[in-house]
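A.B. asks: Generate coordinates for the sequence data below:
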Amino acid sequence: MRKIRTIDDLLDSLASESQRRKQEMITLNFLLDSRRKHEVQVVCRSSVVLAYAHWEQFVHHAAQVYIGYVDSRRLSLDQLSLNFQVIGCQRLIQDVINYQSEFCYQSQLIEQLKLRSSETLTLEYDKMKQKSNLDAGSFQRICEILGLETNLWRDKYGFINDLYRTRCNIAHGELSSDSPQVEYAKEVLDFVIHGIDHFKTDIENAALNEDYLL
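C.D. replies: The predicted model follows:
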């Protein structure tokens, strides 16, 4: 992945990534309408797995390029919003968690926060990402890391969890009589297409509005 140095780099990366992923889902939607009856079930199952993969990877990509963009601004800790201060101090925070009784790690964290807050720290998404799987809880955590508002997403959390479970069942080879039907596959594709657009807009607005600043 190329370095994201400017707001145009960020917008271009989000646009390119979303367009490629949405195009494949539009094609799957067309196949659901055009395939012969005995092939529909296979296309339904494939649509759910691929749509989930596009959703998961776009969210992680968008988070990574946004954090990369903020990192390129080379801002000091005391200039950053609270969520980005947490990202910047993640290594020290993790040291405190891992070595709770070690005073030296606790003091290093306090020193960074109080005495060295004018320093620039490296911001990395990989240090914050606990897992790739994207159920509602993981999505909520990513939004919190990025400082994004989640109120408009909350009514989708039940569907996000159901999509995650259904994808896991299919990916693990489960076959059942109540496998995804055309209506559900289309609902998944529609959710992911619009979800990618929604999350992309959230990231763009956060960057353009400089929500990463204190």
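A.B. asks: contacts, neighbours, all on C-alpha from now
C.D. replies: Will do.
A.B. asks: For the protein, which segments are assigned as strands?
C.D. replies: Applying DSSP state E to the chain gives no strands.
A.B. asks: in it, which spans are helices?
C.D. replies: With DSSP state H as the criterion, the chain has helices at 7-34, 37-72, 82-88, 90-98, 103-114, 136-146, 157-171, 182-208.
A.B. asks: so how far is Asp9 from the residue positioned nearest the centre of the chain?
C.D. replies: With distances taken as C-alpha atoms, centre = their mean, Val59 lies nearest the centre of the chain, 2.8 Å away. Per C-alpha to C-alpha, to the nearest Å, Val59 is found 17 Å from Asp9.
A.B. asks: With Leu148 instead?
C.D. replies: Where Asp9 is concerned, Leu148 sits at a distance of 20 Å (C-alpha to C-alpha).
A.B. asks: Could you also give me the structure for this next sequence, so I can compare it with the first?
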Amino acid sequence: MISAFLHSLGRFATFVILKEMHELRSAVQSAKGKNIDAHIRAGVAMLYAHWEDFVKGAANAYVSYLSFRGDRMCDLKPCFVALGMKSIMLSTQTSAQSAIAVATVSYLIDELNRPIKLPAVEAISAQSNLNSDVFTNIVGWIGIVPAKYSTRFTLIDKTLLGTRNGIAHGEYLVIDTPRFDSLVEEVLDLLRWFKTDIENAAVQKSFLRA
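C.D. replies: Model (predicted):
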């Protein structure tokens, strides 16, 4: 199971994203005149799409992998217990009824020694706006430490997402060819970090309580 999970994760990150980014960079480098801006605009939009899709997809694949493992709730880190109980906890937060709160706690006690029940579909959402706050929230659900990513938060919020949103609203493009090349490398670095963190977490079983 883990080998299949790691293979699918690596294949998507290595072949699909790298191939499309190489093609987009080649198109920008070979473009002339006004076509340069058009290719860069398309490239930024695609780069953001890969950022959002891969983070969301990899996180959900990791959750699905843990669901198939079937570890007991009490053996997993609190973030996964919270993810498994998210819908129940949300209903508790919006209710002042003691019966609902007691039922929630009773459910938790009863389920502690049973296999974890994680959401089957779209456990993790990027909210179509994967800024640094949303990213930090996502890694919080799956137990990944966000510290090293913080050096790229300004890039994520302003250069990548901010430019993508500006393009969507018809604003003037402020990214030239050299900056686009460096942006591609910086975002690919982020995706490699995320891929490696999830792979390490799966292999080292860091989802388990110490």
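A.B. asks: Kindly provide the TM-score of these chains.
C.D. replies: Scored against TM-score structural alignment, normalised by the length of structure 2, the superposed chains reach a TM-score of 0.92; 206 aligned residues with a C-alpha RMSD of 1.6 Å.
A.B. asks: ok, back up a step: neighbour-wise, which of Leu148 and Asp9 of structure 1 wins?
C.D. replies: Neighbour count, other C-alpha atoms under 10 Å: between Leu148 of structure 1 and Asp9, Leu148 has more, with 18 against 15.
A.B. asks: Counterpart of that one over in structure 2?
C.D. replies: By TM-score structural alignment, Leu148 of structure 1 lines up with Ile144 in structure 2.
A.B. asks: Count the residues that sit near the closest residue to its match other than its chain neighbours.
C.D. replies: In space, Ile144 of structure 2 comes closest to Asp197 once its chain neighbours are excluded; the distance is 7.0 Å by C-alpha to C-alpha, 6 or more residues apart in numbering. Asp197 of structure 2 is flanked by 14 other residues according to other C-alpha under 10 Å.
A.B. asks: what residue of structure 1 takes the place of Asp197 of structure 2?
C.D. replies: In structure 1, Asp197 of structure 2 lines up with Asp202, judged by TM-score structural alignment.
A.B. asks: same deal with Asp181 of structure 2?
C.D. replies: Matched to structure 1 by TM-score structural alignment, Asp181 of structure 2 sits across from Lys186.
A.B. asks: Next one: its match from Gln64 of structure 1, what distance?
C.D. replies: Here Lys186 of structure 1 is placed at a distance of 29 Å from Gln64 of structure 1 (C-alpha to C-alpha).
A.B. asks: Of these two, give the one with the bigger neighbour count.
C.D. replies: Neighbours were counted for Lys186 of structure 1 and for Gln64 using other C-alpha under 10 Å; Lys186 has more, 22 against 19.
A.B. asks: Phe30 of structure 1 versus that one, what's the distance?
C.D. replies: 10 Å.
A.B. asks: and if you look at Gln19 of structure 1?
C.D. replies: Noted for Gln19 of structure 1: a distance of 17 Å to Phe30 of structure 1, by C-alpha to C-alpha.
A.B. asks: And the contacts of stretch 104-123 of structure 2?
C.D. replies: Residues outside stretch 104-123 of structure 2 that contact it (C-alpha atoms under 8 Å, 6 or more residues apart in numbering) are 60, 63-64, 67, 70-74, 80-81, 83-85, 88-89, 92.
A.B. asks: one more time with 10 Å
C.D. replies: Contacts to stretch 104-123 of structure 2, defined as C-alpha atoms under 10 Å, 6 or more residues apart in numbering, come from residues 56-57, 59-61, 63-64, 66-76, 80-89, 91-92, 98, 100-103, 138, 141.
A.B. asks: mind listing what's buried in stretch 12-26 of structure 1?
C.D. replies: Neighbour counts over stretch 12-26 of structure 1 (16 or more other C-alpha atoms under 10 Å) mark 13-14, 17-18, 21-22, 24-25 as buried.
A.B. asks: Same check on stretch 181-190 of structure 1?
C.D. replies: For stretch 181-190 of structure 1, a neighbour-count test (16+ other C-alpha under 10 Å) marks 182, 184-186, 188-190 as buried.
A.B. asks: ok, of those, which one's closest to His172 of structure 1?
C.D. replies: Ala185 (17.8 Å; C-alpha to C-alpha).
A.B. asks: check contacts around that closest one.
C.D. replies: 28-29, 32, 41, 43-49, 51, 163, 191.
A.B. asks: now for Ala103 of structure 2: what does it line up with in structure 1?
C.D. replies: Checking TM-score structural alignment: Ala103 of structure 2 goes with Gln108.
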